[in-house]
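Q: No sequence on hand, only this structure:
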């Protein structure tokens, strides 16, 4: 069993994500059981529910789930009214998860359940949806360079993944993103993504679905990138003349700790919205982070992150508002080593990386802490 001692630095949401276990059990009854009815001792809904609770408790493999459940067999048997107090053996867990269910069906049921739980507590316009992809660790066959790659749409603050889809390679994320978003209600939702998703076509689809977007901009969007470079480049001012007026609004903060000093500054502007051909553009932003860190006897060392964003979010946001939206998705441009989008403190660097075997394909257990708090 995986021992999960939480870090004292773990930032939990202000509001707990509460859900009724009995209601979730009822939803799991809809998942089709592909086992032969003869000799079945445990209902599929009970198995999936116990497995999900184990995943929420930090268990990251089928064996760890089996150990976790066995240590709590009395409590779980009483809670779910099971006929057998003894929990399934590890091999039973592996066999059921490998052949008894369709993983896509499980993810759809659990994803819709938690999406409903989250939507009940969010005010209109508060939902922030992140697009991100991840190649699952341990899925690259010997002699190959490609493993199982997933594209997920998640709510970063709530730590919930609403939907995900397997893609052939990381380059396929762009073509898969519209299909993934088409399964979701985007009304009043801000969709954010890395530069690979920054395209006029996808932005227009989000606008047509009554949503908003926030993209990181890099050289793949050459014209927009050049416009941003020109906009935020310090003007060349001749002696005796003043700089041209701008509508720039800025905010900054400084963090210190463990020999590290980090200064974040974000500057937003609405000037490009008047003439840019980008659909629905409301404002753009430049986020700049300077980090200085002691390096022992070698003296101090430093690094600079400089990112630019295209933002549509209804009315133009204040700098702190834009910064919080950007940080909601891109924790890592500022804290690259601390990013745990879905995996919390559970030993993985990002997104969907816990695995149990569904047939021959590694797959997350349902929506694993697709329900678990991420930070």
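A: Nice, thanks for sending it over. The model shown is predicted, which means the values in this text are computed figures rather than measured ones.
Q: For the rest of this, base every contact and every neighbour count on C-alpha atoms.
A: Will do.
Q: Which helix runs longest in the protein?
A: Longest helix in the chain, counting residues (DSSP state H): helix 103-121.
Q: so what's residue 133 closest to, chain neighbours aside?
A: Counting by C-alpha to C-alpha, 6 or more residues apart in numbering, residue 133 lies nearest to residue 151, which is 4.2 Å off, once chain neighbours are set aside.
Q: Nearest spatial neighbour of residue 54, chain-adjacent residues omitted?
A: residue 65 (5.7 Å).
Q: Would you confirm that the one you found contacts residue 57?
A: No - the criterion here is C-alpha atoms under 8 Å, and residue 65 misses it with residue 57 at 9.4 Å.
Q: coming back round to it: can you give me the buried ones in the longest helix of the chain?
A: By 16 or more other C-alpha atoms under 10 Å, the buried positions in helix 103-121 come out as 103, 106-115, 118.
Q: And residue 191, which helix or strand is it part of?
A: strand 190-193 (DSSP states H and E).
Q: Just the residues contacting that strand, thanks.
A: Residues from elsewhere that reach strand 190-193 (C-alpha atoms under 8 Å, 6 or more residues apart in numbering): 125-132, 206, 211-216, 313, 329.
Q: same thing but 10 Å
A: For strand 190-193, contacts defined as C-alpha atoms under 10 Å, 6 or more residues apart in numbering pick out 125-133, 153-155, 181, 198, 203, 206, 210-217, 309-314, 325-326, 328-330.
Q: Buried members of those into ChimeraX, please.
A: Restricted to buried positions by 16+ other C-alpha under 10 Å, the ChimeraX selection for the contacts of strand 190-193 reads:
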select :127,128,129,130,131,132,133,153,154,155,181,198,203,206,211,212,213,214,215,216,217,309,310,311,312,313,314,325,326,328,329,330
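Q: structure B:
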């Protein structure tokens, strides 16, 4: 039996100290998911989304808070969350809802995440990359993995994603960088 998105988000380890917590981490993550699905592209937009839908969210989720998290609370929470764990929890939650189309097409691509650069003045900039596998027939991302530019390569991550998906008779499209003889 599949679990709900809330049960899945509750599996993400809360890195915060217990003292001073106003909101469970899963509430903040759920607001990010719902807000993003509704077109929110900034922390301020997520806060405004939470304010607009306060009554419905509090009633439906059974929360007893006077207000929902501010943009700065959301930002601090997202900065500390282990993205690899969050991505794995999300993929595990979504897996039962995804029908893998045998003989289907899957696009794989990696992108550097805006705003993730560490030490921008150094010759070799360090940033977070996200590699995703997109199902052409369903129009959804079926798997994703992140890595730091100084700790891995897109080629390694793509190979690991393909092994993990273990799909037969499908076609993958990806950048020419993946056309390695020994890769």
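A: Now that the structure is in, tell me what you want to look at. From a predicted model like this one, the values you see are computed outputs, not experimental measurements.
Q: TM-score for this pair?
A: The TM-score (TM-score structural alignment, normalised by the length of the second structure) is 0.80; 177 aligned residues with a C-alpha RMSD of 2.7 Å.
Q: what sits against the residue nearest to the spatial centre of the second structure?
A: Compute the mean C-alpha point of the second structure, and by C-alpha atoms, centre = their mean the closest residue is residue 87, 4.7 Å away. Contacts for residue 87 of the second structure (C-alpha under 10 Å, 6+ apart) come out as 12, 93, 143-146.
Q: I'd assumed residue 107 of the second structure was in a strand, is it?
A: Yes - assessed with DSSP: H, G, I helix; E, B strand; the rest coil, residue 107 of the second structure lies in a strand.
Q: Quick check: next helix or strand after the strand holding residue 191 of the first structure?
A: That would be, after strand 190-193 of the first structure and using DSSP H and E, helix 200-208.
Q: Relative to residue 82 of the first structure, how far out is residue 52 of the first structure?
A: 17 Å (C-alpha to C-alpha, to the nearest Å).
Q: Those two: which has the busier surroundings?
A: Taking other C-alpha atoms under 10 Å, residue 52 of the first structure and residue 82 do not tie; residue 52 has more neighbours (23 against 17).
Q: before we move on, what SS does the aligned residue in the second structure for that one have?
A: With TM-score structural alignment as the criterion, residue 52 of the first structure lines up with residue 33 in the second structure. Judged by three-state DSSP, the three-state class of residue 33 of the second structure is helix.
Q: Tell me the counterpart residues of stretch 10-20 of the second structure in the first structure, please.
A: With TM-score structural alignment as the criterion, stretch 10-20 of the second structure aligns to 29-39.
Q: Report the buried residues of the matching stretch.
A: For stretch 29-39 of the first structure, a neighbour-count test (16+ other C-alpha under 10 Å) marks 31, 33 as buried.
Q: cool, stretch 251-269 of the first structure as well?
A: Neighbour count says stretch 251-269 of the first structure has 251, 262-269 buried, by 16+ other C-alpha under 10 Å.
Q: same question, stretch 74-83 of the first structure
A: 76-77, 82.
Q: Which of the residues you listed fall within helices?
A: Reading helices off these with DSSP H, I get 76-77.
Q: Let me know the closest of the buried residues of stretch 74-83 of the first structure to residue 363 of the first structure.
A: Distances from residue 363 of the first structure to the buried residues of stretch 74-83 of the first structure, taken as C-alpha to C-alpha, are shortest for residue 76 (24.9 Å).
Q: that older thread, from the chain's centroid, how far away is the strand holding residue 191 of the first structure?
A: 11 Å (C-alpha atoms, centre = their mean, to the nearest Å).
Q: and that strand, how far from the second structure on average?
A: Aligned to the second structure and superposed, strand 190-193 of the first structure gives a mean residue distance of 1.9 Å (mean C-alpha distance after the TM-score superposition for the first structure).
Q: counterpart of residue 265 of the first structure in the second structure?
A: Taking TM-score structural alignment, residue 265 of the first structure has no aligned residue in the second structure.
Q: Give me the nearest residue to residue 265 of the first structure, chain neighbours excluded.
A: Closest residue to residue 265 of the first structure apart from its sequence neighbours, by C-alpha to C-alpha, 6+ apart: residue 252 at 4.2 Å.
Q: Over to residue 14 of the second structure?
A: Nearest residue to residue 14 of the second structure, sequence neighbours excluded (C-alpha to C-alpha, 6+ apart): residue 25, at 6.2 Å.
Q: Alright, I will stop here.
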